[in-house]
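[1] predicted model and sequence below, questions to follow.
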Amino acid sequence: MGKTRAAIQKAYRERQKRSNPNYLLLERTRQASYRIPADKKSKKKLEESKLKNQIYCQRYRAKKKKEKEDALNKQGDDRTQFNLITSTTNDPGPSSSSAPLSLGPERRSSGNQLIVQFPFTVKSPPPKRRSKALKKARNEVNALKTKLQLQERSTKRWRKRCERLKKRKSPTAFQQHPTESTPNSKTRSELRSCGVSPRSLPRSVVRKLVASNSLLAEIKDSREKNPAQKDRRLINNIIYGKILKKYRAMRYVSREIGANRHKRTTHSKLISNVKRRRQSRQRQAVERHILAYFERDDVSRCLPGKKDAVKINGNKHQTRILNDYLSNLYARFIYENQNFTISFSSFCKLRPKNIKLTSLLSRNTCLCTSHQNMALKLKCLRSLDINISPNPEVVKKVVSVDDMKEKLQSIEIPAVEYEEWRRVEVEGKKKMRIVKLTKDKADFQEIILNQYSLFLGHVSRVSAQYKALLDLKANLPMGHIILQMDFAENFTCQTMDEIQSAYWNATSVTIHPVVAYRRNEEGTLSHKNFAFISDINNHNSTAVLAILKILVPLLKNTYPNMATIHYWTDSPSSQYRNRFMFSIISRHQELFEVNARWNYFEAGHGKGPCDGIGGACKRMASEAVKQGKAVIQDGYEFYKWAHENEKSICALFYSQVDYDSASQSLADMETKVVPGTMKLHAVYSPSHGVILTRSVSCYCSGCLDGTNLCNGWIEHKLMSSSAAVVVCATSRSSPSSSATGSSSSAVDSSSSAVDSSSSAADSSSSAADPSSSAVDSSSSVVDSSSSATGSSSSDAGPSPSVADAMSSATGPSSSSLSVAINDQSNVKEDAFIAAVYDGDWYVGRVLEMEKADTAEAFVTFMTKHYSKGQLTLRWPERPDELLIPLSNIIRIIDEPLPVGRSKRYYQLSDADLNALKETDTLP
């Protein structure tokens, strides 16, 4: 009988082992190369390997067990055979054969010996006894395992069949990326798939098939381009009907055009021509007015931050915050637009998404100091069980000065503790902090009344300036341009991967946004956005002049018919409202060949569109840096990026050369301090070297064209030392109220009332004491002498001096300070004095004494420096000269002594320094 293949292979392996000693090593190496590590196997392969190893182990253990049992059995068979050893005697003979057979252990004796081997058979232990329940359970488990294996095998078989069917029906590599078939090619492919050649059919039949595919393609394209359900519903009404259902073509059509099967319902063939409801022109006008109303600066303020943006329809809009409750804004809108009819709910629905409610904010910054101090005092009054609103805007509408005085009488405690924002010394520097103060009852009542009177005037000026800007935009003539501008917060240059030293020494970029408004040929108001960028971080009048030297010629080239520029800015004294800017305004016609009028918002209320432009520029620049689209490390790189990417903002750059040129121009100008600078909100130059100032802006018909100025304008000649005089202008409401040329003209009693043509203040300004007098109706400066005596302004004699106005605008009045001098006549020229300005004391030298009736002095001040807690003084590089009232001088001091090697720093004597520290002017 021949050998099997397995036997042949086994014989071959045995020969290899005998002839080649390295055969086993080579076989192990070859088998090891086929082995796959467990961490690289799939879960399924790993399970199979584990099961295979378990089977091998079971077989091995069974094999070893069987070998052991066979060995034991063989040993037992050998023991059953024994040899009977007969005893041997010294005398062998027949007697030995007749001896009895002895069975037992081997005995050793001196005589005959018998050795016997006993059979001890070793048997396997009996099987363990198992209970019937356990045996039954194991049988069931084995049966279920067998059934599961059969089921898995069946599942695998059917899965393989499905895979083979899918492969059989799957398209080829060319068909996996088919090109878009046209109706003509689709018709030919369908005919060929049916075994029919298109040329074998009549041309009319082929055309009908092509027309059918074309119609289905058109319907499918229309559905894709009209995702709205109402548009698709119209298509469904045309397609689906009884005919498609009768001939069972609805499913085919739905599949071809990509329609949902739930939409395959029959519809009536009567298509009703429903006309779209169109909004009336009046409704559209109301919506436009509401949107414009919400974006007004007196209704909402724009946040300047980079992250203060909301995405609307894919575009980011700068976030704005409402200044009042929606109910109050709604009532105000209805009052201003009485010809419109709209409900409160519709008014709220039309609020844009980027205009947020105040309640959504977690923290407010850059707020008005006057409003916040008044809010802190109202909070204190509420803690004293006084029924009053915590919102200053609500209080000023419903509480007059007399009402406030009556409420203060209900205070029962002898001393009151309240909080206030003040400038305090922190580590040798002056910083604004909330401090706690304690005053007795009488002093607290006086402080509240004085501050509330000033607050009412402050609020009235805020409303007046916003209303003047709205009136100017509504009545802006052709050839006039409005420029609203402000310095934005500096942009800090950063890079994606930045080293530590670069992070702590980042470069700042100055951004100065400007918005230009003009009336176009269609009669509508249009605007253009500018952003001036520079590496120079000085925000002063020199930078403003450098910007104007670039901006005004650009506007003249763009709009050749430009005749007048109306500037609108906030009112910081270091930037826009100072003697240098007044000199520029007086020479504006000479410098730029264009007339100019400068308007200032009330302090703390200069928010406008410039904040949004600055925030948008910084936000988009930061996003470009984070996305790796730009590298911005200085101002010029910021300008290049903005010039190339910002389409809605015209980016301009001014360099150090432009700044130095503007600085030289300012140095060549003759400047003069204008009395009451901090109270001025409108400056107009009728001729070279002359300016007209006013406490609030006025854009009535006479003031707009400059032909018939209303009351309140004061003339200042900057080219000479003559005093300011009130312009002789006839008031339309009260002809007898104008002055006639005297330097300190009397003010008629009617000037204390609100003049609708010359004042834009709201009705809250009339809440002040009617017996108090002011320079004009909207200035809200209360004459202390007339209010104390209760007489009218007509009985009080001449109007309040500019010194009184300045002292009330710059900080605490002289009566609240510990004045060290009693006789103001001791103040001489070249004397060193300590004076109060903006709630703090400063050291200066008197340059010139004004006339005795004005009680003012022209003083040049020194700057204060703190080094290790020690106060030193120094003369500034640019003289800081100011005209102050003598009532603000608190002490005549000795000449400061120079210290240090350079002798550029000075120190006060110990006596003067201790005396100044004891005064109430120190925070």
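    Done, it's in.
[2] contacts and neighbour counts: CA atoms only from here.
    OK.
[3] let's verify Lys431: helix, strand, or coil?
    Under the three-state scheme (DSSP: H, G, I helix; E, B strand; the rest coil), Lys431 adopts strand.
[4] over to Phe487?
    Under three-state DSSP, Phe487 comes out as coil.
[5] pretty sure it is touching His539, no?
    Yes - counting by C-alpha atoms under 8 Å, His539 is a contact partner of Phe487 at 7.3 Å.
[6] more neighbours: which of those two?
    Phe487 (21 against 17; other C-alpha atoms under 10 Å).
[7] residues in contact with the more buried one?
    Neighbour list for Phe487: 510-513, 539 [criterion: C-alpha atoms under 8 Å, 6 or more residues apart in numbering].
[8] again, only using 7 Å
    511-513 (C-alpha atoms under 7 Å, 6 or more residues apart in numbering).
[9] got these as a markdown table, with secondary structure and neighbour count columns?
    Shown next, in a markdown table, are the contacts of Phe487 (DSSP: H, G, I helix; E, B strand; the rest coil; neighbours: other C-alpha atoms under 10 Å):
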| residue | secondary structure | neighbour count |
| --- | --- | --- |
| Ile511 | strand | 31 |
| His512 | strand | 26 |
| Pro513 | strand | 27 |
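[10] and here's the other structure:
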Amino acid sequence: MQKQTEDKLDVKKKLGLQWKNLVSKSYIFEEKADRKRSDALTATECEMIQDFYKNAIVSVEVPSRKSVSKKTLTSKSVMTRTTKKAHELYSEQKKHRRTKVTWQRWENTKVSSLKDNDIKVKKLLVTKNGTQGQLVDELLNEMSPISLHLFVAGWQYQQFNHIKQEMPEGWVVVIADFAENYRTFFQDEIQSAHWQYQQVTLHPTIAYYRCPEKDCNEIITESMVCISDDLKHDASSVHAYMSTVNKYLSQKIPINHQVQFTDGCSAQYKSPELFMDLSCGLEDYDFSVERNFFGSRHGKGPCDGLGAVIKQAARRAVERREVTITNAKDMYDHCSQSLTLKKGKDEECCHKLRTFFIVSNIKRNRSRNPSKALPGTRKVHCVKGVQYGQVAVRNLSCFCLNCIRGSESVRTIKSSLSHSRNMS
């Protein structure tokens, strides 16, 4: 009996020792796994090495079906260089990435005002110091947004040219933009008059539409310039100028739909108040209206050229002492007499026209004030009026056959776009 008890104790001791050894070994194993060498590679370095070996300079993908991995479903690659040569090339690139460089970039910087001690954020040119790798990383981070910007700018201009040439019957394509204000001056002015000048607002608008004459399907390009003493370039002034132009066009040709192209200035063409005006297109003009926006920093357009022609012609007339321009009325009288292009008496049709309007008493206390803004306005490049207080938007313009047919009815417009938003 005593012997059996001793045997049991021996077994327990042995099991205990084995368990103790097992625990200690597993602890030592975990301890070794957590330890890292002083020259161990970081996760970022490992990722850089993997990307380097995937580069076409070092390896090429095998095109055969058998080379595709069954686990990852990726094709295998074959090195075109020896390991030694690849390591030398990687070390050289790594050495260049650590080179100290200096560069400049435009950044949003907080600047304190000396007048009211208010802090404002401005875009300033900042000098930065770092490694060549940091410079490359910053450049790569900027590549994605700028590539999207270039695509949007090119796409919108392509759509403008397409709809201008392939315009359906009853459609009018309009491009509008503010020109720089004309600054009045005199040929024989006194010295103090240089600092006491007046300004005149110019709002050029160019319309493209089919020739209404029979047996003529050419596109008419009519330039229309609104002249005003009102120096505010806001939503109310844009509505007044576009209403003047649309009233004039409606008296000349039948219009079913109008396509507008402007820049994306939030204070002039892309504000919630103007979106409300677009939703009331049928009520105001008896035809539907949609507004498309060019990409940011799209460059100069036809309206800029038209504004430059008008201001240069007025300036030369003043220098030749042919006219004295002190306000918008003088500017309108001179342009109407000297720069207007009309259809001749003996001409069957004229495809280049130019007209001037004077606009005064712009109403700003209007009842069309939306209760909420349109979210994601910066990404939107096409806005169509659906009904009062409701517009349909899309990120990019499109004038394919399906989209053009979709503009024939409100129901089709709402279904063809990705979504519509209520602004009332």
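    That came in fine, so what should we check first? Predicted model, so just to flag it, every value in this text is computed and none were measured.
[11] now do the same for Ser223 of structure 2: its match in structure 1.
    By TM-score structural alignment, Ser223 of structure 2 lines up with Asn529 in structure 1.
[12] quick check, that match in a strand?
    Yes - judged by three-state DSSP, Asn529 of structure 1 forms part of a strand.
[13] so it sits against Cys650, correct?
    Yes - between Asn529 of structure 1 and Cys650 there is a contact under C-alpha atoms under 7 Å: 6.1 Å.
[14] ok, of the contacts of Phe487 of structure 1, which one's closest to Gln9 of structure 1?
    For these, the residue nearest Gln9 of structure 1 by C-alpha to C-alpha is Ile511; the value is 91.4 Å.
[15] report how many residues lie close to Thr324 of structure 2.
    18.
[16] aligned to it, what sits in structure 1?
    Using TM-score structural alignment, Thr324 of structure 2 pairs with Val631 in structure 1.
[17] tell me which of the contacts of Phe487 of structure 1 are still there in structure 2?
    Retained contacts for the contacts of Phe487 of structure 1 in structure 2, judged by both residues aligned by TM-score structural alignment, their matches' C-alpha atoms under 7 Å, are 511-513.
[18] dump those residues into CSV; add distance to Glu406 of structure 1 as well.
    Below are these laid out as CSV (distance: C-alpha to C-alpha, whole Å):
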residue, distance to Glu406 of structure 1
Ile511, 49
His512, 48
Pro513, 47
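[19] distance from the chain centre to stretch 252-260 of structure 2, please.
    Using C-alpha atoms, centre = their mean, to the nearest Å, the mean C-alpha position of stretch 252-260 of structure 2 is found 26 Å from that of the whole chain.
[20] what comes into contact with that stretch?
    170-175, 212, 287-292.
[21] can I assume Arg315 of structure 2 sits in a helix?
    Yes - checked against three-state DSSP, Arg315 of structure 2 lies within a helix.
[22] so how far is Met276 of structure 2 from it?
    Noted for Arg315 of structure 2: a distance of 38 Å to Met276 of structure 2, by C-alpha to C-alpha, to the nearest Å.
[23] same deal with His149 of structure 2?
    27 Å.
[24] neighbour-wise, which of these two wins?
    Comparing His149 of structure 2 with Met276 by other C-alpha under 10 Å, the one with more neighbours is Met276, at 22 against 16.
[25] the match of Thr324 of structure 2 touches Val625, doesn't it?
    Yes - taking contacts as C-alpha under 7 Å, Val631 of structure 1 lies within contact range of Val625: 5.9 Å.
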